Structure formats: structure tokens, C-alpha cells
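1. need a structure here:
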Amino acid sequence: MTMRTFASLLVALLVCLPAARAQTSAPFVERLLTREQFRKLDDGGFVIYMRHGKTDPTRPDQPEPKFDDCSTQRPLNDEGRKMAADIGRSLRQARIPIADIYVSPMCRTRESAQLVFGREARVIVVDELFSSTNQTSEQKKPIIEATRRLMSAPVSPGRNRFILAHAPNLADTMGYFPKMEGTVVIFIPQGSGFEYVGSIRPDMWPELLR
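-> Next up, the predicted model:
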């Protein structure tokens, strides 16, 4: 390679570097839901995604947890159970209309759903909403597909779709990992995709309900 050829390649590389940096996606920025946005949930048409209540970190999921054996999974702790029950009371106090309820098959999500909506509530357990933690890229594909589908499908006015699942599923679907267990995330479904509106941390409910 001649010096002239090398210099030309170097110039081309330097020219391309700014464009390469511009294409790098920015980190996700969490937005807290405002009271005005919260009131709009009464009108329906939203997807409400909740991360399960607080769990016991000293009892992690086994490498291959069994859906029907809660001893193989990280469970809710007492604080998480109270958290889920409090969120349920807040939803009822706000009179937010909930239509279909989709739940991950994990024990902590199914128990959270019972505490939020009551044991008699009709929930739809979707195996593909299983936590994507420790899954391979290939294993994550149906999880991401199911999550995206439920977040994107239109919802009729006067109704809201509720999904109770896991933070890693959102992270793999849209790059957002709600760090606080019990976080509720609001989306507007758009058919072929979805729009992020904002998040409700567990300690925000009293202020939103004022």
C-alpha cells in the first residue's frame, strides 16, 4: 500500500467517524408520569405494564425454574405483597378501567396479579411473558415478540390492557429496565409499535391520587 493510498483511507475513516457516533442510540431516559397524564387513563386506550412486586433477592431463580414449582423461583417478600395490594387499591380508587389482564407464568407475577386484582379476577397467563433473564438471544425472541405484540395491539376507548411481567422483558424489547420492582409503565399502543408515555414508581401513587 502506498502512502497516498493509506492517507486516503485514513481521511475516509475520519469522515465516517462522526456519522458512526450519530447512529449510536442514546440510553433510555425514564419519564415520571404527570397527574395530567394519569387522569387520561380514565379514557382508556392505553397499555399498563407492571413489574411484579418486590422480591426476596436471597432466593434467586434456579437455572431452569419450573412454572408449577414456586420453590424454584425468586418469590415476593412481604413488602412486595403489600406493594402489589396497595397498587390494586390505588387502581380501584382512581377507577381506571381494566379490560384484559396478561400475566407471566412465574409465581411472583401470578401472585402479584392476585394481590392487585383479587383471586377471582380473570387473568390470561402467557408463557411467552416468562422472564428473559439468563436466556439466549434465540430464547428471547418469542418473549420479545409476545411483549411487543401485547404492547402494540390497539385498545378500545374506555378500556386499558394490563400486562404484569418482568423488567428484563422491557429491557430486551425497548432498552428500558425499570429498576424499582412494582414500577408501572404506561404506553399508547399504535398497532405496529407503541409510544412510551411515562412511569409510576411505587411511592408516586398518593401524589397522583390527590
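2. CA only for contacts and neighbour counts going forward, please
-> Noted.
3. what are the buried residues along stretch 183-196?
-> Thr183, Val184, Val185, Ile186, Phe187, Ile188, Pro189, Phe194 (16 or more other CA atoms under 10 Å).
4. and the residues you listed as CSV, adding distance to Gln37 and secondary structure?
-> Below are those laid out as CSV (distance: CA to CA, whole Å; DSSP: H, G, I helix; E, B strand; the rest coil):
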residue, distance to Gln37, secondary structure
Thr183, 16, coil
Val184, 13, strand
Val185, 12, strand
Ile186, 9, strand
Phe187, 11, strand
Ile188, 11, strand
Pro189, 15, strand
Phe194, 16, strand
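5. any chance of these in a markdown table, plus distance to Arg95?
-> Shown next, in a markdown table, are the buried residues of stretch 183-196 (distance: CA to CA, whole Å):
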| residue | distance to Arg95 |
| --- | --- |
| Thr183 | 19 |
| Val184 | 16 |
| Val185 | 17 |
| Ile186 | 16 |
| Phe187 | 18 |
| Ile188 | 19 |
| Pro189 | 21 |
| Phe194 | 24 |
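6. report the contact partners of the closest residue in space to Val126 that isn't next to it in sequence.
-> Closest residue in space to Val126, ignoring its immediate chain neighbours: Ser104 at 5.6 Å, by CA to CA, 6 or more residues apart in numbering. Contact analysis of Ser104 by CA atoms under 8 Å, 6 or more residues apart in numbering lists Arg110, Val125, Val126, Asp127, Glu128, Leu129, Phe130, Ser131, Leu164, Ala165, His166.
7. structure for this one too, so we can compare:
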Amino acid sequence: MKARRVLAAALLAVIPSSFGFAAEAWGELARPGAIVLLRHATAPGTGDPPGFRLEDCSTQRNLDESGRAEARKLGEQFRSRKIQVGAVLTSQWCRTRETARLAFGAQQPRDEPAFNSQFGRPQGERDAQTAQALQVLKRWKGPGTLVVVTHGANIQAMTQMPAASGEGVVLRPDGQGELKVLGTIAP
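-> Below is the predicted model of the structure:
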């Protein structure tokens, strides 16, 4: 019984700070010049099937209905918080494009190959792609918030933070040419 009370107290101590972290991150997105790296919404599985082709969505791992609902909810959260989206960049994978379209509208997303999936690629290629993606982010000046819909491995490589499906990591340039992680958001 004592162990349960200690565990419950520990969980209660952590929960408010987690909510504060998310609230602060949403607040930062409302300020011009913010960046959010979103992992695509739920697409069951890992990686892509053997022989997948970038130009053929039927050969890729795609969003399921819960993923589509997550993407719509994410867009609703941006709109309800009146976050001005300045640009939406996506990888060229169908699941990132669909997440972006459902959340932000068909006219918003633009492909940026620097955010293509790194899953299964050799380390040297991943490092070069991460450096290229970071340069894209560091050039962002606004107006509004830059939304990047990409993949979990890419977010981890750029921020050292994991992101579950539909989650985002909020960043801001720090004035010294680096990107500061400000928090995380979820649908």
C-alpha cells in the first residue's frame, strides 16, 4: 500500500509539469517565428514495405482512420488557438502530405526533400540530410509559424527528442544560429 502511495505521489508531481510544458509550447507557437516539427499522424507499422515507391502511395505505409482523425484534430487546435501558420513543409512521403493536407488545407503544404524519411538510410546520409534540414529551419524568419510534417527518426536526429505519431516539437532560433527546444504538443 505504501509503495502505491509513493508511486501516486510521484505521478502527481510529474503530471502538472508535463501539462505546463505543453501549454508553454502552444503559447510559443502563437508568437511569430516559431517552428514546429510534427511527426506524421498514425500510420500503422514501421518503415515502408519492401519495394515501396515514393510516387505511388499504394506502395507506402499510410495513415489509418485514427491517423486522419489526429491530423484533423491537430489542425483544429491550431485554428482554435489562432496560430498563424506561415508555411507548411512536408517530406515527400504520402503520410506526411496527407497529415499536412488534413490539418492545414490542400493549398498549404509544400514538399521539402530535406525532411524525407531517414529510416534505414546509412549514417553518413542521415547526418548530411539532418544538416540540410537544420539549415532550412535556421533560415525561417516568418511571418507566422513554420510547420514541418516529417518522420520520427528525423525529429529525433534534429532535436534529440522522440515524437509519437501526431506529436510535435516546438523550436525557436536563439539568435546565435542555434535552435532552442521549447516544448512538445500533441493532438
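8. can you give me the helices in the second structure?
-> In the second structure, the segments counted as helices under DSSP state H are 2-29, 65-80, 94-104, 123-138, 152-159.
9. to Asp48 of the second structure, which of these lies closest?
-> helix 94-104 (10.8 Å; CA to CA).
10. what range does the closest one cover in the first structure?
-> Aligned by TM-score structural alignment, helix 94-104 of the second structure falls on residues 107-117 of the first structure.
11. average gap between that stretch and the second structure?
-> Following superposition, stretch 107-117 of the first structure is found to deviate from the second structure by 0.5 Å on average (mean CA distance after the TM-score superposition for the first structure).
12. residues near Ala20 of the first structure, how many?
-> Burial measure for Ala20 of the first structure: 9 neighbouring residues, criterion other CA atoms under 10 Å.
13. aligned partner of Leu164 of the first structure in the second structure?
-> Under the alignment (TM-score structural alignment), Leu164 of the first structure maps onto Val149 of the second structure.
14. do I have it right that that match meets Ile35?
-> No. Val149 of the second structure is beyond contact range of Ile35, at 10.9 Å (criterion: CA atoms under 8 Å).
15. now the residue nearest in space to the middle of the second structure, nearest residue through space, not along the chain?
-> In the second structure, the centroid-proximal residue (CA atoms, centre = their mean) is Leu38; its distance is 1.1 Å. On the basis of CA to CA, 6+ apart, the spatially nearest residue to Leu38 of the second structure that is not a chain neighbour turns out to be Gly168, at 4.1 Å.
16. and that neighbour, what's its match in the first structure?
-> Under the alignment (TM-score structural alignment), Gly168 of the second structure pairs with Val184 of the first structure.
17. what range in the second structure does the single longest helix found in the first structure sit on?
-> Longest helix in the first structure by number of residues (criterion: DSSP H): helix 3-23. Aligning helix 3-23 of the first structure against the second structure (TM-score structural alignment) gives no matching residues.
18. just to revisit the earlier point, tell me which of the helices of the second structure approaches Thr42 of the second structure most closely.
-> Across the helices of the second structure, closest to Thr42 of the second structure is helix 65-80 (CA to CA), at 4.1 Å.
19. return the set of buried residues in that closest one.
-> By 16+ other CA under 10 Å, the buried positions in helix 65-80 of the second structure come out as Gly67, Arg68, Ala69, Glu70, Ala71, Arg72, Lys73, Leu74, Gly75, Glu76, Gln77, Phe78.
20. identify the residues contacting the match of helix 94-104 of the second structure?
-> Contacting residues not belonging to stretch 107-117 of the first structure are listed as 52-53, 55, 67-68, 70, 73-76, 81, 84-89, 103-104, 120-121, 123, 164-166 [CA under 8 Å, 6+ apart].
21. so which of these sit within strands?
-> Counting by DSSP state E, the contacts of stretch 107-117 of the first structure place Val103, Leu164, Ala165 in strands.
22. any idea which of those is closest to Gln37 of the first structure?
-> Relative to Gln37 of the first structure, the closest of those is Leu164; by CA to CA it sits at 20.5 Å.
23. look at the closest one and say how many residues are nearby.
-> Neighbours of Leu164 of the first structure under the rule other CA under 10 Å: 27.
24. thought it was touching His52?
-> Yes. Contact criterion CA under 8 Å: Leu164 of the first structure and His52 qualify, at 6.4 Å.
25. one step back: where's the residue nearest to Val126 of the first structure relative to Pro154 of the first structure, distance?
-> 20 Å (CA to CA, to the nearest Å).
26. map Glu195 of the first structure onto the second structure.
-> Under TM-score structural alignment, Glu195 of the first structure pairs with Lys180 in the second structure.
27. OK, contacts around that match?
-> Residues near Lys180 of the second structure by CA under 8 Å, 6+ apart: Leu171, Arg172, Pro173, Asp174.
28. how about a cut-off of 6 Å?
-> Contact analysis of Lys180 of the second structure by CA atoms under 6 Å, 6 or more residues apart in numbering lists Leu171, Arg172, Asp174.
29. which of those residues map to contacts in the first structure?
-> Counting by both residues aligned by TM-score structural alignment, their matches' CA atoms under 6 Å, the members of the contacts of Lys180 of the second structure that carry over to the first structure are Leu171, Arg172.
30. which one of the contacts of Lys180 of the second structure sits closest to Leu7 of the second structure?
-> The closest of these to Leu7 of the second structure turns out to be Leu171 (CA to CA; 32.2 Å).
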